[in-house]
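Participant: Got a sequence here, can you build the structure:
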Amino acid sequence: MIGLVVSRADDASVAIGEALRSLVDWEELTDDTRSDADGGGTYYRHGDFELRTFDAWHLELADVADAFSAAPEFVAFLSRHSGDTGPLLTAHFTGNFGPAEYGGEPGELARTCPNVQREALSAFDRHAPEGYEVGVECTHHGPTDVGAPSLFVELGSSESEWSDPEGARAVARSVLELSGVDADAGPGGDAPGENRQIVGFGGGHYAPQVERLLRETDWRVGHVAADWVRKSMGAPAANAAVIERAFEQSAATRALVAGDDPDLEAVLDDLGYRVVDETWLQVTSGVPLDLVDALEGALGPIDDGVRLGDPAARASEAAIDPDFAVVSLPDDLLGAASGIDRDATFDAVAAHALAFETVEGGTKPRGRAAVAEEAAVDDLVDALCSVLESKYDAVERSGDDVVATRETFDPAAAAEAGVPEGPAFGRLSAGESVEVADRTVRPEDVRTTEQVTLAAAVPVIDVDLGSERDSRADSA
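Facilitator: Alright, predicted model coming up:
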């Protein structure tokens, strides 16, 4: 069951509640065990939603989950948003990393529902009226004791939006799309056996980096301590218990830290939480995390330029972690192909390797790669040969080499034929015959054959690391 909370003290909340009741049919029920001010009296049910109304402001409510007829999977507070941000639909979690200036208790954090926030953002994107922005915010006010995972879904940012029926209906439609959504993306949630939730530290109150991750990856984000929130908390070493609670209440095992904060990172390390950056989260999206660990163990950290290929993501679809061999990439062949088409070369490696080393900021594959099967090696070389074919007339594999040939314009032969440098030289090099001293010089008269031999051998460095990974997992 999903609990929906309307506050009579909040005009936008009332408007969203009315929009919800107008969009679908609700069963009207009565609860005589609680006062009308405390969520009792008349309440409504539709499918797995139960909507109750309270007199108090949302952030002043405590143990609100107890008001519902059954324990909610999560609670959504239907609320206004205040700020100088213009028309905005937003979502966030609640709690206080530091003092409790706006509800709840100091240093306490409510249980989040990261998977729900991701779905709410997606629904906002679909339903936001023209002129409205969509976003997520950091954790910045109470309540801190809800009794169930919860989030605020908000209509903002001023009185004109709070009374806007289109804005209220957009929030209502988005809320209705949360039916059946699990609170978490982890064991028992959307990705059984995987914990793909993080806690965020740093950045602004509005979190575009978090939005990118929610839209572009399969990672979810729980509590976010923006720079000002992080500062209000005080020294990380003195507030390790608060930091620990942020992970517990987010069901998260990793941290995203924006900027340089060595004191915080030291505490996170002591607590056993790995700090990852946005690149790591983007690269690992869709890839089984034990396979990520094995590939980083074999090739090195993603932070140092290792990138994951398409077969790594497909391993998730097969619900298995393939064994793999580590091979040396054909760097000469890669260099020649990159000089022709860098993007196509990168894509060729990504299409056939589980993971691979790179240079130049992760843009050029070089060094070593992990492959899941022997055929991937030949397929990779063939794909790189296809890149060469856009420049060369013929590309052939000969043993451990690739031989590429092409007919090219020979400036020395053109000069010997009496063609003066200038426009005639250019036309001839472009494939056009020219007249010189009452005779015709044809392009084929001034061509030479260029042949390049590139090493294409892909020697195996280590094999069957997947079995080693299984052994490590068994011993763990």
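Participant: use CA for all of it now, contacts and neighbours both
Facilitator: OK.
Participant: So the residue lying closest to residue 287 once chain neighbours are set aside, which state does it fall into?
Facilitator: Leaving aside its sequence neighbours, residue 287 sits nearest to residue 313 (Cα to Cα, 6 or more residues apart in numbering; 4.6 Å). Taking DSSP: H, G, I helix; E, B strand; the rest coil as the rule, one finds residue 313 in the helix state.
Participant: how far away is residue 313 from residue 285?
Facilitator: Distance from residue 313 to residue 285, counting by Cα to Cα, to the nearest Å: 8 Å.
Participant: where exactly do the strands run in the stretch 1-150 of the chain?
Facilitator: Secondary structure of the stretch 1-150 of the chain by DSSP state E, counting those that start in this stretch: the strands cover 2-7, 27-31, 41-46, 49-54, 74-82, 88-92, 133-136, 150-157.
Participant: for comparison, sequence B:
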Amino acid sequence: MIGEIVVVASRTDPASENIAERMMELALWEDEGLYHRFGGYRLVVLDERLINLRDLEGRLREMGLSPGLIVFASRHQAKDGTPRLCGHFPGNSGDAVMGGRPRELAVAAPGALKSFILNLTRAPPEGFEITVEATHHGPTDLSTPSLFAEIGSTEAEWLNSEAGCAVARSILKLEDLLVPAFIGFGGGHYVKRQNRLLMETKIGFGHLFSNYQAKDLDLSMIEEAAQKSGAVGAYLDRKSLRSAEKRRISEALEEIGVEVMNEREIGERYPPHL
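Facilitator: So this is what the prediction gives:
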């Protein structure tokens, strides 16, 4: 059981407002003043940018909320302009930050992210790619499991009501799937091999780090990722990582006792979820 799910939206973000509006249309919500309530869901709409939020959990407690999961309804922006519906965990693997603190990861929710992505694949709007993303940006100071649920990649998609409805519906059908949680390393920002494993096997992923983030990963960062993901295993996209990076990551995983498995081993031990 996830418990209370708090969906946080922002008036500064057109995709966020789109998702929040579609959520309001899809269910009968009760106005509680500072938030809206439907079943185990609470919808909170703020005026700040989501990635810059600090001490959100304290603010939610002041509203009388005690979430088991926080979902940020958000836009995704990308130069390639590809229509995407995506999800990821907040966190900064290095010193370069875009919201949140440097070298800090929020607590991941592997079962909820897998549920969200699978929900999206069941009725996707035409022309949209469904994918997880590498861990990035804030807020990072969260001890409550959280994830970002996003529409990308340009304003046309952010305002697309079908996309907003798909994300809203997928949030409202969230389950806390009991999955073996892995952490992942390598690949591009959209971690294609990890995405395929998430969709085609029983595993879920916690924190994911692309090859461009590998330089930031040391023992302490990898240990934090494993702890905040509840990881029982790790996957390395070896073709995308340099030899020194593979060695450093593998040695760190061995030291903290997290088993590394390849795609074949994952598929054999954790066959398709259906």
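Participant: right, and the strands of the stretch 1-150 of structure 1 - which one's nearest residue 394 of structure 1?
Facilitator: Across those, residue 394 of structure 1 has its closest neighbour in strand 133-136 (52.6 Å, Cα to Cα).
Participant: What about the counterpart of residue 230 of structure 1 in structure 2, how many residues nearby?
Facilitator: Aligned counterpart of residue 230 of structure 1 in structure 2: residue 214 (TM-score structural alignment). Neighbour count of residue 214 of structure 2, defined by other Cα atoms under 10 Å: 19.
Participant: Would you agree residue 214 of structure 2 is in contact with residue 185?
Facilitator: Yes - here residue 214 of structure 2 reaches residue 185: they are 7.5 Å apart, a contact under Cα atoms under 8 Å.
Participant: Tell me the spacing between the most centrally placed residue in structure 1 and residue 47 of structure 1.
Facilitator: Centroid check for structure 1 by Cα atoms, centre = their mean gives residue 217 as the closest residue, at 2.5 Å. Separation of residue 217 of structure 1 from residue 47 of structure 1 (Cα to Cα): 30 Å.
Participant: next one: residue 265 of structure 1
Facilitator: Relative to residue 47 of structure 1, residue 265 of structure 1 is positioned 44 Å away (Cα to Cα).
Participant: against structure 2, where does the one helix or strand residue 339 of structure 1 maps to fall?
Facilitator: Residue 339 of structure 1 is part of helix 331-340 when elements are defined by DSSP states H and E. Alignment of helix 331-340 of structure 1 against structure 2: no match, by TM-score structural alignment.
Participant: Show me what counts as buried in that helix.
Facilitator: For helix 331-340 of structure 1, a neighbour-count test (16 or more other Cα atoms under 10 Å) marks 331-338, 340 as buried.
Participant: go on, stretch 77-91 of structure 1?
Facilitator: For stretch 77-91 of structure 1, the buried set under the neighbour-count rule, 16+ other Cα under 10 Å, comprises 77-82, 87-91.
Participant: Over to stretch 159-178 of structure 1?
Facilitator: By neighbour count on 16+ other Cα under 10 Å, the buried set for stretch 159-178 of structure 1 is 161-164, 166-176, 178.
Participant: and if you look at stretch 125-145 of structure 2?
Facilitator: Applying 16+ other Cα under 10 Å to stretch 125-145 of structure 2 flags 125, 128, 130-142, 145 as buried.
Participant: And residue 10 of structure 2, what's its match in structure 1?
Facilitator: Aligned counterpart of residue 10 of structure 2 in structure 1: residue 7 (TM-score structural alignment).
Participant: Out of the strands of the stretch 1-150 of structure 1, flag the one nearest residue 358 of structure 1.
Facilitator: Among these, strand 133-136 comes nearest to residue 358 of structure 1, with 33.6 Å by Cα to Cα.
Participant: Superpose on structure 2 and give me the mean offset of the closest one.
Facilitator: Compared with structure 2 after the fit, strand 133-136 of structure 1 shows a mean deviation of 0.9 Å (mean Cα distance after the TM-score superposition for structure 1).
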